[in-house]
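sequence first, then the predicted structure:
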Amino acid sequence: MDLAQTEAGLILLGFLFAVLAFGVWIGLGLLCTGLVGVIVLPMLMSGMAPLPPEKVLGSSVWAALASWTLAALPLFIWMGEILFRTRLSEDMFKGLAPWVQRLPGRLMHVNVIGCGIFAAVSGSSAATAATIGKMSLPALTQRGYHQPMAIGSLAGAGTLGLLIPPSIVMIVYGVAAEVSIVRLFIAGIIPGALLMLLFSGYIAVWSMMNPQLTPPADPPMSFRDKLKASGQLIPVIGLVAFVMGSIYFGWATATEAAVFGVVGALALSAWGGTLNWGSFSASLMGAVRTSCMINLILAGAAFLTKAMAYSGIPAAMAEWVGAQGFSPFMIIAVLTVIYLVLGCFIDGISMIVLTASVVLPIIAATGFDLIWFGIFIVLVVEMAQITPPVGFNLFVLQGLTGKDMLTVARNTLPFFLLMLAAVALVTLFPAIVTFLPNTMFGA
């Protein structure tokens, strides 16, 4: 990178953080920074002709948002909003509890399995932790389970909302990196299952080492009674399995599968007696608000990306990194630290769109698979959700438990370390991510 490009990059970065420090919405902050890149940078960099800001803004925003793939985003969000307003969390605990009584740790596994199931419904980390936590934490506390372990397992498992498809963050990354959403969804299956196994395995080992902190099992139930207790939960699992199966087996695109999900969620809500005009309009407006927020961020990021690309900063940075001879593992280690630091200040979606224009050229130049990197970045963003001081899941758990942030973070630390181990595993053995998509679609 030459001196002019370095100065231009520092100007844009400094302006962006200054705007965000004043509390401006991230999407608007990105748009304003893009305007600085289009209007101010040509004045500072010799040989850089000025661009008409209105044409750059219009073309970049249209290119970013006029995508059939992106239509899956509001539909999956609406599906989650509909089911969020049903008795899903209550049915989740009652339906799963009988099946985990014989496992070491017993009902604490409901946090992990319940979050895994709800993650496939909502695609949101905070919503997953909040929905499952409202039902499981009071029930576990009432039964005498170790509260720090209950809090930690819920905070860790709540992050599965970002990894287990359909994931909102995966859709955003797929649009930003211009890679297949379907391949990303399929690539997330094994890492998601791996993370659930790590969490449940830790709970089981901890329980066997601390038997006095685990209450005795409930009275045994017959297989028929277990199925009866899970009766309300089975249709939801069936809906999720159908939606994701239609994607995996090629019956539908991600957008078409999202339509199936919305129709199925409305049908289940009507069947359960929770669908009325109030819940319908609330779910629709919730989906609209979330979708508009994400689209504003995507639009701002697209405009800023176009401004930075015109200045040559991303390409020059990728070339500079390549010239330094950094090993691929060193680059991944540095990116992990950077994303964890960013996670202390901004949410996961903003992290991805904010860094995509700079990071993706570096990743492509280093030779990493962009599908693999998508799962890697989702895992790291998940870790950021439980990183103090502003990990979103920590705020959720603080609100649910009334504990101070330091206590919640301390309870979550073992699960943070397990997620770090998962990041190391997918980095050392990338086939964990790439095996399924390469098997189904070819390398």
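Looks like it arrived, so ask away.

C-alpha from now on. contacts and neighbour counts both.
OK.

just the buried residues of stretch 241-258, please?
242-244, 246-248, 252-258 (16 or more other Cα atoms under 10 Å).

try this one side by side with the last:
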Amino acid sequence: MSSQIDSASLLSRAEELVALALKAGADSADAVVVRSRSTSVSVRLGKVEQTDASEGDDFSLRVFIGKKVASVSANPGFDLKVLAERAVAMARVSPEDPYAGLADEADLARSVIDLDLFDPTEVSSDMLREAALAMEAAALGVDGVSNSVGAGASAGMGGMVLVTSHGFSGSYMASRFSRSVGVIAGEGTRMERDHDFDSRLYFAELDTPEAIGRRAGERVVKRINPRQVPTDKDVTVVFDPRVARGFVGHIAGAINGASVARKTSFLRDRMGEQVLKAGLNITDDPLKIRGSASRPFDGEGVRGEKLTMIEDGVLKHWFLSCSAARELGLHTNGRGARGGTSVSPTSTNLALEPGTISAEDLIRQVGTGFYVTELIGQGVDMITGEYSRGATGFWIENGELTFPVSEVTIASNLKDMFMRVTPASDIDRKFGVAAPTIAIEGMTLAGR
């Protein structure tokens, strides 16, 4: 993967596209190029199943005529003039959007800061294959593992070029390396499966294939011969950090400005109020050095700053793009992300900040409860907060994980769950959403 990827030609084409849109009659415009390159290898039972290589530069153009907006996209090789004229023609017949428009000029990033997101390490298909094979071999070498779901390794990069008609021009690139493996333990109807993975911006920081494979094997073997447990309407549920990240994702969804504007968030009327247990903080930092979700500017050219979204349990901010902010009568905080031809607010490096108690002591204090390692289904209603999902994991007895549990459902309301969260200290910040082990009191467990 070469680091010598010239963005100058893409910037030049994007600048020309914006100029042609203005010439065709647009009042303002912006052009984006999303660049991607990737190579991946997957194996199963010691044999290569698939090798993929892909690359692309996807262009999109937004044009504004008054409060009318239109967007078009194309692949490289298109006629710039034709695309610009088509976009302007579409905008002329589009309905007005009172919240449409570019970012205010005063909000634009004046420079593109280096967040150390790109690792130029060249990783060949042979290296990816060897890593995948080593992961699988390590997982299959764990006593009790009976089969492989497969293993894979990938290397790639992605980035963005953005040019606006009111003076912004910038680009950035980020590398990405990943490894994953899935395995099976048990036989027939008593089979269990689990997996492990790692993903980093820098190749040298990846966990070794052997460590990933061994963890996957050990995880699945522990799940053999699960039991059901009786229904209980007052259980303390402990979320493994992998599961807790999804829980933090629900918090992010509830404080997304677009959802608030559409009135599809159960927290839409709670700004300035306590929505999490006192003492808890949710932070979001787009400028974290080597952060998995870092970006020097957002999809509208605005540099976001680190924010404490929820401070001491009190809701302080929504995630805001320009249009979501205008609709709510607020100001963008640089969380706009391009998705195709649209811009929507998103989190960046999001974290539920850790507590002071270790995960082991947290489980010990729970005494009796349910430790969740995997959730099944999509039973979360973000309008009401109702929460009901299938779960597997381990029963906690006398402060220790005892036997595996499956075929149960955990349920509550996110409003109540948010107020009953106790975080441990074991946070791992390598992913875009970070969370420690968490305990949530007072949930319903539906079992036998």
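Structure received. Remember, it's a predicted structure, so these values are computed and weren't measured experimentally.

TM-score for these two?
TM-score of the superposed chains, computed with TM-score structural alignment, normalised by the length of the first structure, equals 0.22; 167 aligned residues with a Cα RMSD of 7.5 Å.

coming back round to it: the buried residues of stretch 241-258 of the first structure in helices, which ones?
Mapping those onto helices (DSSP state H) picks out 242-244, 246-248, 254-258.

let's have those residues in TSV, adding distance to residue 18 of the first structure.
TSV is the format used below for those (distance: Cα to Cα, whole Å):
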residue	distance to residue 18 of the first structure
242	46
243	43
244	42
246	45
247	42
248	44
254	38
255	37
256	41
257	41
258	38
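
ok, those vs residue 29 of the first structure, which is closest?
Of all those, residue 29 of the first structure sits closest to residue 255, with 29.4 Å by Cα to Cα.

quick one: the closest one from residue 262 of the first structure, how far?
Separation of residue 255 of the first structure from residue 262 of the first structure (Cα to Cα, to the nearest Å): 11 Å.

overlap in contacts, the two.
Taking Cα atoms under 8 Å, 6 or more residues apart in numbering as the criterion, residue 255 of the first structure and residue 262 both touch residue 75.

in JSON lines, list the buried residues of stretch 241-258 of the first structure along with distance to residue 176 of the first structure.
Converted to JSON lines, these look like this (distance: Cα to Cα, whole Å):
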{"residue": "242", "distance to residue 176 of the first structure": "27"}
{"residue": "243", "distance to residue 176 of the first structure": "24"}
{"residue": "244", "distance to residue 176 of the first structure": "22"}
{"residue": "246", "distance to residue 176 of the first structure": "24"}
{"residue": "247", "distance to residue 176 of the first structure": "21"}
{"residue": "248", "distance to residue 176 of the first structure": "22"}
{"residue": "252", "distance to residue 176 of the first structure": "22"}
{"residue": "253", "distance to residue 176 of the first structure": "18"}
{"residue": "254", "distance to residue 176 of the first structure": "16"}
{"residue": "255", "distance to residue 176 of the first structure": "17"}
{"residue": "256", "distance to residue 176 of the first structure": "21"}
{"residue": "257", "distance to residue 176 of the first structure": "21"}
{"residue": "258", "distance to residue 176 of the first structure": "20"}
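
got the contact list for residue 307 of the first structure?
34-35, 37-38 are the contacts of residue 307 of the first structure under Cα under 8 Å, 6+ apart.

need the strands for the stretch 51-200 of the second structure, in chain order.
For the stretch 51-200 of the second structure, the strands defined by DSSP state E, counting those that start in this stretch cover 68-74, 145-164, 169-185, 192-200.

check which residues of stretch 249-263 of the second structure are buried.
Going by 16+ other Cα under 10 Å, stretch 249-263 of the second structure has these buried residues: 249-261.

what's the farthest-apart pair in the buried residues of stretch 241-258 of the first structure?
242 and 255, at 13.9 Å, using Cα to Cα across these.

okay, strands next: where are they in the first structure?
In the first structure, no segments count as strands under DSSP state E.

can you pull up the most central residue in the first structure?
The residue lying closest to the centre of the first structure (Cα atoms, centre = their mean) is residue 162, at 2.4 Å.

correct me if wrong: it contacts residue 380.
No - checked against Cα atoms under 8 Å, the pair residue 162 of the first structure and residue 380 is beyond contact range at 10.3 Å.

residue 57 of the second structure - nearest residue in space that isn't next to it in sequence?
residue 35 (4.5 Å; Cα to Cα, 6 or more residues apart in numbering).
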